[in-house]
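Trainee: Fold the following and give me the result.
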Amino acid sequence: MRVPVLSPSGKPLMPTKASRARRWLKEGKARVVYNDLGIFQIQLIRCPRTTNTQPIAVGIDPGKLYTGIGVQSAKFTLWLAHLQLPFKTVRGRMEQRAMMRRGRRGRRINRSLPYDQRAHRQKRFDNRRQCKIPPSIRANRELELRVLGELSLIYPISDVAYEIVKARGNKGFSPVMVGQKWQLENVEGYGKVNQLQGWQTANIRQQLGLHKQKHSKSDAIPATHAVDGVALACSTFIQYGMIDRQTMGWKGEVKITPAPFTVIRRPPVSRRQLHLMVPAKSGVRRKYGGTMTRHGFRKGDYVEATQSNKTYRGWVSGDTEKQVSVSDQNWRRLGQFSKNKIRLIRRSSGLIITATKVVSPVEMLHASLPSQF
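Mentor: Alright, predicted model coming up:
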């Protein structure tokens, strides 16, 4: 396993061995730095003799509900991730927003009046000729960009391999294709972009001897989606082509090694609303949503809570007048605790990082995460 290294100015350098990183920390030549992905990383105190880097590729296997990401160099597998995308959450909230809008418009218009006397508002612009991305697909792609942006601050990324899809049939418009085109334009800012199709990813995965779990794709294990991210990243170092004038085969060399595996998702925090959807009996609606609590914590903060000689670690998910709600990585409430018995560990970064486990990609089919953080 390799440890990411930063220069004194914050420039990503080539990762180093764990034993060398421990020696540098013991001798005071480096210090531990924190990043939003929870990857153990060090920063040098003094400038190194050389800052030369080797190619490092990031493979992204985008999906509708889950995305797999892998970071690979020619000799080492550096990092794996399983992204739980917010597609269903965003789609449900957009449907609720449309329903609330229809309700407000229905209450505003007096339908007992003739049509030409009703309070109809004329359209301000033509909203039927815009190439907008659906909010659910945009939220998926933005989470991938967020992780890729953090990786660019940790590793010296040179290439990005992105799996593309093609719309089937006689469809004149495909939201998936629009979101894919928008994403490819954004990814270009992080390195050379290599576009691969699904069958090419499968061929590379088979050549590397990696196993993919095609049933129960919701399992947060490397074998479901992260394995495709590794295969895509390896496409930078190996290709299928002409070996000589009469032979076709695989050219190049890459080595798969054990690497940390992480599950990432966004905290499902509701946006601030002026009031609840259903009025209270008194006619006054209490405020709802938002990220700030009345006790100084933010929703998504990683905290440590104590209650009855038991200690819990989780994320702030809500509050009452005197208590703060703390939830686990699946956003299930662990309990409500007094604000005086909660200690802040890390401010919210907009990401929930679950336990990191070192797995061997060759044995990905049998790897899984522990149930608790």
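Trainee: only C-alpha atoms for contact and neighbour calcs from this point on.
Mentor: OK.
Trainee: Show me what the longest strand seen in the chain packs onto, helices and strands only.
Mentor: In the chain, assigned by DSSP state E, the strand with the most residues is strand 310-319. Secondary-structure packing of strand 310-319 (3 or more Cα pairs under 8 Å, 6 or more residues apart in numbering; DSSP states H and E): strand 302-307, strand 323-327, strand 333-338.
Trainee: repeat that for 7 Å
Mentor: Applying 3 or more Cα pairs under 7 Å, 6 or more residues apart in numbering; DSSP states H and E, we find strand 310-319 packed against strand 302-307, strand 323-327.
Trainee: If you compare the directions of it and strand 333-338, what angle comes out?
Mentor: Going by axes from the mean of the first three to the mean of the last three Cα atoms, to 10 degrees, strand 310-319 is angled at 90 degrees with respect to strand 333-338.
Trainee: buried residues in strand 310-319?
Mentor: Of the residues in strand 310-319, 312-319 count as buried by neighbour count, 16 or more other Cα atoms under 10 Å.
Trainee: and for comparison, fold this next one:
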Amino acid sequence: QSPKATLFLAHLVLPFPVVKDRMKQRRMMRRGRRGRRINRNWAYSQRAHRQKRFNNRRQNKLPPSIRANRQLELRVVTELCRLFPVSKIVYEYVKAKGSKSFSPVMVGQKVMLGWLSKLAQVKTQFGYETANLRTELRLVKSKDKSAQTPETHAVDGLTLACSELVKYEPFHTANTHGHTWKGLVQLTPSIFKVIRRPPISRRQLHLMVPAKGGVRRKYGGTTTRHGVRKGDIVRAEMAGRVVVGWVSGDTHRQVSVSDINWKRLGQFTASKVSLIARSTNLVVSGALNPTQPPLLSLPHLLREDGGFSENF
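Mentor: Have a look, this model is predicted:
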């Protein structure tokens, strides 16, 4: 956000639930392997219990699900800093009840603020401050979290950006005193993007159910047998039909191509699939709607002295 225009809006689909489920599955598989290795007919002191290789009680690591969320946010902010001359980053600080050092949210915030400080100057503010400014800007926040729209997911981010341009400051006159909003900002229609990681499964050396004969099939991973990687943007042709999509899988002779929602468009012969761009590990969808009205015009904020304009 700049004083004269809204430059970019986005919603990040965080990988928290996917990473949480995969860690649960990994833990279950690991316990199964350990259970099969130990012979419980032996005395406990003679069983094949592996000794610890390192101290895993350092208490300075993030849970994988929280780390994945913060890394995706950092990746997007880093790309935005390359596109725009970012002067300051405003981060909404959440206070957790109870022990602050035990809360994964609080620990994740501390790590994230350290990462962001290497990109630009960082300022924090609390949620109630964001809510007050959002009311003053007349921005309406939708409660339908399933809708991937600016009103649902980008309103608070826009308000945070405007907090550096519109401030709640004290004033004094001959007869009264108090606080008022001062600043200059103009909100305009902007590009809105939905950003997420490509839903690619990690490579598994050992599947949960052993295959017959002891040979387990290939599962997961980013590589294919045809010179492209999963997540690459490709152009594919079949029976006169040409599609552009993302590589999502492969067989011995074919490459699977999917759309932006990772719904498979078809399986194409590898020789008729050409690479357009390598994977950036991000899937970006959404575009500017030319008929979209301005989010808000702020006639009462056009004067920097804190007064109201004539058309308020």
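Trainee: Any idea what the TM-score is?
Mentor: The TM-score (TM-score structural alignment, normalised by the length of structure 2) is 0.89; 291 aligned residues with a Cα RMSD of 1.7 Å.
Trainee: now the helices and strands packed on strand 310-319 of structure 1 as TSV including mean neighbour count and distance to V32 of structure 1?
Mentor: As requested, these are arranged in TSV below (neighbours: other Cα atoms under 10 Å; distance: least, Cα to Cα, whole Å):
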stretch	mean neighbour count	distance to V32 of structure 1
strand 302-307	19	19
strand 323-327	22	28
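Trainee: Distance to I352 of structure 1 for those strands - can I get that in a markdown table?
Mentor: As requested, these are exported to a markdown table (distance: least, Cα to Cα, whole Å):
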| stretch | distance to I352 of structure 1 |
| --- | --- |
| strand 302-307 | 9 |
| strand 323-327 | 11 |
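Trainee: Looking at those strands, which is nearest to S136 of structure 1?
Mentor: strand 323-327 (24.2 Å; Cα to Cα).
Trainee: which outside residues touch the closest one?
Mentor: Strand 323-327 of structure 1 has contacts (Cα atoms under 7 Å, 6 or more residues apart in numbering) with 314-319, 333-339.
Trainee: what's the average per-residue distance for that strand once overlaid on structure 2?
Mentor: Compared with structure 2 after the fit, strand 323-327 of structure 1 shows a mean deviation of 1.0 Å (mean Cα distance after the TM-score superposition for structure 1).
Trainee: State the span of structure 2 onto which that strand is aligned.
Mentor: Taken onto structure 2 by TM-score structural alignment, strand 323-327 of structure 1 occupies residues 254-258 there.
Trainee: Roughly how far does L113 of structure 1 sit from Q122 of structure 1?
Mentor: Note on L113 of structure 1: its distance to Q122 of structure 1, by Cα to Cα, to the nearest Å, is 18 Å.
Trainee: of those two, who's got more company?
Mentor: Between L113 of structure 1 and Q122, L113 has the larger neighbour count (other Cα atoms under 10 Å), namely 10 against 6.
Trainee: Matching V228 of structure 2 against structure 1, which residue comes up?
Mentor: Aligned partner of V228 of structure 2 by TM-score structural alignment: F297.
Trainee: tell me the contacts of the nearest residue to its match once chain neighbours are set aside?
Mentor: Nearest non-adjacent residue to F297 of structure 1, counting by Cα to Cα, 6 or more residues apart in numbering: V316, 7.4 Å away. Shown in contact with V316 of structure 1 (Cα under 7 Å, 6+ apart): 298-302, 325-327.
Trainee: Tell me the spacing between the corresponding residue of structure 1 for R278 of structure 2 and M248 of structure 1.
Mentor: Using TM-score structural alignment, the equivalent of R278 of structure 2 in structure 1 is R347. According to Cα to Cα, R347 of structure 1 and M248 of structure 1 sit 53 Å apart.
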